[in-house]
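Engineer: coords below, sequence missing:
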């Protein structure tokens, strides 16, 4: 197993840096094209229908055809929009989505034309904080798109998104704190190296569950797709967008899905390490093989996104906010205290507390699930009863009689 040497970062020749950046860009574009087609196929299978089956063999070129169609459509700019902000919003959304992948480790050290280099564009001592900061910028594109459109429905979608991202980014960041404490570093390659023996999904199960829930809310995916809830918002913040501008919002959404999936694999599933029992094979974690394990883990989370969209209905906004502020954040704070105590005991030589941490994580995960279920039951709307109608002559404020009662009163008076 060859973990990257931190001294290798920043010393690659310019052509190798350019090649790795281009490779990440192509990897993300191909992942998006494949994910769109796979999602439509998976949703069709789960909903007992065919899905795309016309363009290309078995519909495999449908995503490419949709991209070409969007590129060739006329780009319309509605009257009354703030033109420059309206045009800049899709760009603000899509660029941070690509930038965040720069510090994701996709493998160990490999040899490229005689140069030893890690399968990672770069790394930072605070790489995970860099990802949080960059992905947070993407919400500005959504908010500005809603505001610049000059319409009420996109504005409402943008406001919903700002509240949603603020709420769930707090829970997401708190889920990272336990990883930082236990690994002792914020570097992504260092976190992967710390999972050489045991993956953090087993040691830090509550943090993993909080992160998985938060990443779905962070990417505005079902059942948390409230900023673009077409049932009441006609499409949300991108209602007034068409052609390539609309395609850029869709590209940003799927690239963000890939980024948060890669981050989940990096922080909790051992990164590019091969799963057991494949890891017992000599050479499974060397060369270019780790790129295969990393891609498989990312696609596992992408499948989870698609599965949730096919099975769960959209949550109400009050349920969604209650889950973030009253469940995820308090559970994360309590779990951080437990992890900190165990880390201090481990530093003093009490290594057996790792088993206790696993047991505490299982208990906390069960409590988290039960709390979320109870809050969902308690948040059900009360039964609606018909309002009682009082006669206009019993001292109440005079109101017009209901239809049919006026004739009845006249007949009674006669």
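Structural biologist: Structure received. On a predicted model such as this, the values are computed, not experimentally measured, just so you know.
Engineer: switch to C-alpha atoms for all contacts and neighbour counts from now on
Structural biologist: Fine.
Engineer: quick one: contacts for residue 172?
Structural biologist: Neighbour list for residue 172: 210-211, 214-215 [criterion: Cα atoms under 8 Å, 6 or more residues apart in numbering].
Engineer: 6 Å instead?
Structural biologist: 211, 214 (Cα atoms under 6 Å, 6 or more residues apart in numbering).
Engineer: give me the neighbour count for residue 318.
Structural biologist: Per other Cα atoms under 10 Å, the neighbour tally for residue 318 reads 9.
Engineer: distance of it from residue 292?
Structural biologist: Distance of residue 318 to residue 292, computed by Cα to Cα, to the nearest Å: 41 Å.
Engineer: one more: residue 355?
Structural biologist: Counting by Cα to Cα, the gap from residue 355 to residue 292 is 31 Å.
Engineer: the more surrounded of those two?
Structural biologist: residue 292 (15 against 12).
Engineer: where does that one fall, secondary structure wise?
Structural biologist: helix 289-311 (DSSP states H and E).
Engineer: who touches that helix?
Structural biologist: Everything outside helix 289-311 that qualifies as a contact, by Cα under 6 Å, 6+ apart, is 39, 43, 106-107, 222, 261-262, 272, 274.
Engineer: also this one, for the comparison:
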């Protein structure tokens, strides 16, 4: 009974974090982008600095009519937002926040995380195919091509950390982490974070959406709460990517003076800010530039990181 209660409490905390953190990330993106681009935006909702604007947007989405195109595959069309969102909730179950603060400590946690994250892209592919819209289909095809290109450097960069730590358990990787890993694994960190942004289809890797070309890509025909679920999936993906980068490359809960979970959340917050900063700073890549970056840039860098990790492990062993 005690074990069941402990698991239930952990899952409740994870669900609460999943519901709150993406909303905070979305609010932060609105406000940070507004200041970076010298445009204040809505400032009235909630009073101070328009803090409740995101809540107002959520209410607006809830009030909108749910429309399903006549040519759509209704079942797949309705299922796609959940397929895009749920994998990130599942991933959070195995991401450690502090010593002993993890939903489930899997021996092959890193493999589990990488496998489940790839499922989220299927939501966009399903939405594109099921919408019965040529722009949506193009967006779904671009999502598939982007997944194929950037999954390889993502996995190779993560494998370098697992090789260095000698374990696939995420808490085990954090416990094995040492401060001198920062320069040693820097290449892998950049590759992992960049490939993660591409899998999330975040700017400048947002060719599957590219509103100036294909309206909103796979989400073109979505309205109301279904559209809001896609947006929530994007912000949840940002939290997951930032948390995984923190766990794998930045030492997770390691840090002086402050409690471990505070360090984890601070590092995640900094990386979320970097995600927003990149969106504001760089224009969208063309499809050929996007593919070239993956195969000519990130994959060789990830292989260099793997070779470097192997050399250091041999010399240290």
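Structural biologist: Structure's in. What do you need? As the structure is a computational prediction, the values presented were derived from the model and not from experiment.
Engineer: quick one: TM-score?
Structural biologist: The TM-score (TM-score structural alignment, normalised by the length of structure 2) is 0.97; 316 aligned residues with a Cα RMSD of 1.3 Å.
Engineer: just curious, which of the contacts of helix 289-311 of structure 1 is nearest to residue 230 of structure 1?
Structural biologist: residue 222 (11.6 Å; Cα to Cα).
Engineer: any idea how far the residue mapped onto residue 183 of structure 2 from structure 1 lies from residue 359 of structure 1?
Structural biologist: Alignment note: residue 183 of structure 2 maps to residue 202 in structure 1; criterion TM-score structural alignment. Distance, residue 202 of structure 1 to residue 359 of structure 1, using Cα to Cα: 10 Å.
Engineer: next, the contact list for residue 171 of structure 1, please.
Structural biologist: Counted by Cα under 6 Å, 6+ apart, residue 171 of structure 1 has contacts residue 329.
Engineer: now with 10 Å, please.
Structural biologist: 207, 210-211, 213-215, 324-325, 327-333 (Cα atoms under 10 Å, 6 or more residues apart in numbering).
Engineer: could you find the closest non-adjacent residue to whatever residue of structure 2 lines up with it?
Structural biologist: Using TM-score structural alignment as the criterion, residue 171 of structure 1 maps onto residue 153 of structure 2. In space, and not counting its chain neighbours, residue 153 of structure 2 is closest to residue 299: 5.0 Å by Cα to Cα, 6 or more residues apart in numbering.
Engineer: about what we covered before: filter the contacts of residue 171 of structure 1 down to the buried ones.
Structural biologist: 207, 210-211, 213-215, 324, 327-329, 331-332 (16 or more other Cα atoms under 10 Å).
Engineer: what about the helices in structure 2?
Structural biologist: 2-36, 53-63, 74-92, 109-130, 134-165, 170-176, 181-184, 186-199, 211-214, 224-249, 260-281, 287-292, 299-316 (DSSP state H).
Engineer: dump the ones you listed to a markdown table, plus distance to residue 42 of structure 2.
Structural biologist: Shown next, in a markdown table, are the helices of structure 2 (distance: least, Cα to Cα, whole Å):
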| stretch | distance to residue 42 of structure 2 |
| --- | --- |
| helix 2-36 | 9 |
| helix 53-63 | 7 |
| helix 74-92 | 27 |
| helix 109-130 | 30 |
| helix 134-165 | 30 |
| helix 170-176 | 40 |
| helix 181-184 | 40 |
| helix 186-199 | 27 |
| helix 211-214 | 22 |
| helix 224-249 | 19 |
| helix 260-281 | 18 |
| helix 287-292 | 34 |
| helix 299-316 | 42 |
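Engineer: nearest to residue 100 of structure 2, out of the ones you listed?
Structural biologist: helix 170-176 (8.2 Å).
Engineer: can you list the buried residues in the closest one?
Structural biologist: Buried positions in helix 170-176 of structure 2, judged by neighbour count with 16+ other Cα under 10 Å: 170-175.
Engineer: counting by contacts, list what that helix packs against.
Structural biologist: Using 3 or more Cα pairs under 10 Å, 6 or more residues apart in numbering; DSSP states H and E, the elements in contact with helix 170-176 of structure 2 are helix 109-130, helix 134-165, helix 224-249.
Engineer: need those in a markdown table with distance to residue 17 of structure 2, can you?
Structural biologist: Converted to a markdown table, those look like this (distance: least, Cα to Cα, whole Å):
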| stretch | distance to residue 17 of structure 2 |
| --- | --- |
| helix 109-130 | 18 |
| helix 134-165 | 24 |
| helix 224-249 | 10 |
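Engineer: tell me which residue lies nearest the centroid of structure 2.
Structural biologist: residue 237 (2.6 Å; Cα atoms, centre = their mean).
Engineer: roughly how far does that residue sit from residue 130 of structure 2?
Structural biologist: 23 Å.
Engineer: go on, residue 106 of structure 2?
Structural biologist: 35 Å.
Engineer: neighbour count winner among the two?
Structural biologist: residue 130 (25 against 18).
Engineer: contacts only, for the more buried one.
Structural biologist: So residue 130 of structure 2 contacts 69, 71-80, 124, 136-137, 140, 218, 221 (Cα under 10 Å, 6+ apart).
Engineer: from residue 81 of structure 1, how far off is the residue mapped onto it from structure 1?
Structural biologist: In structure 1, residue 130 of structure 2 lines up with residue 148, judged by TM-score structural alignment. In this view, residue 148 of structure 1 and residue 81 of structure 1 are 5 Å apart by Cα to Cα.
Engineer: please apply the same query to residue 57 of structure 1.
Structural biologist: On the measure of Cα to Cα, residue 57 of structure 1 and residue 81 of structure 1 end up 42 Å apart.
Engineer: show me which of these two is the more surrounded one.
Structural biologist: Higher neighbour count among residue 57 of structure 1 and residue 81: residue 81, with 17 against 9, using other Cα under 10 Å.
Engineer: now do the same end-to-end measure for stretch 52-66 of structure 1.
Structural biologist: Stretch 52-66 of structure 1: ends 11 Å apart by Cα to Cα.
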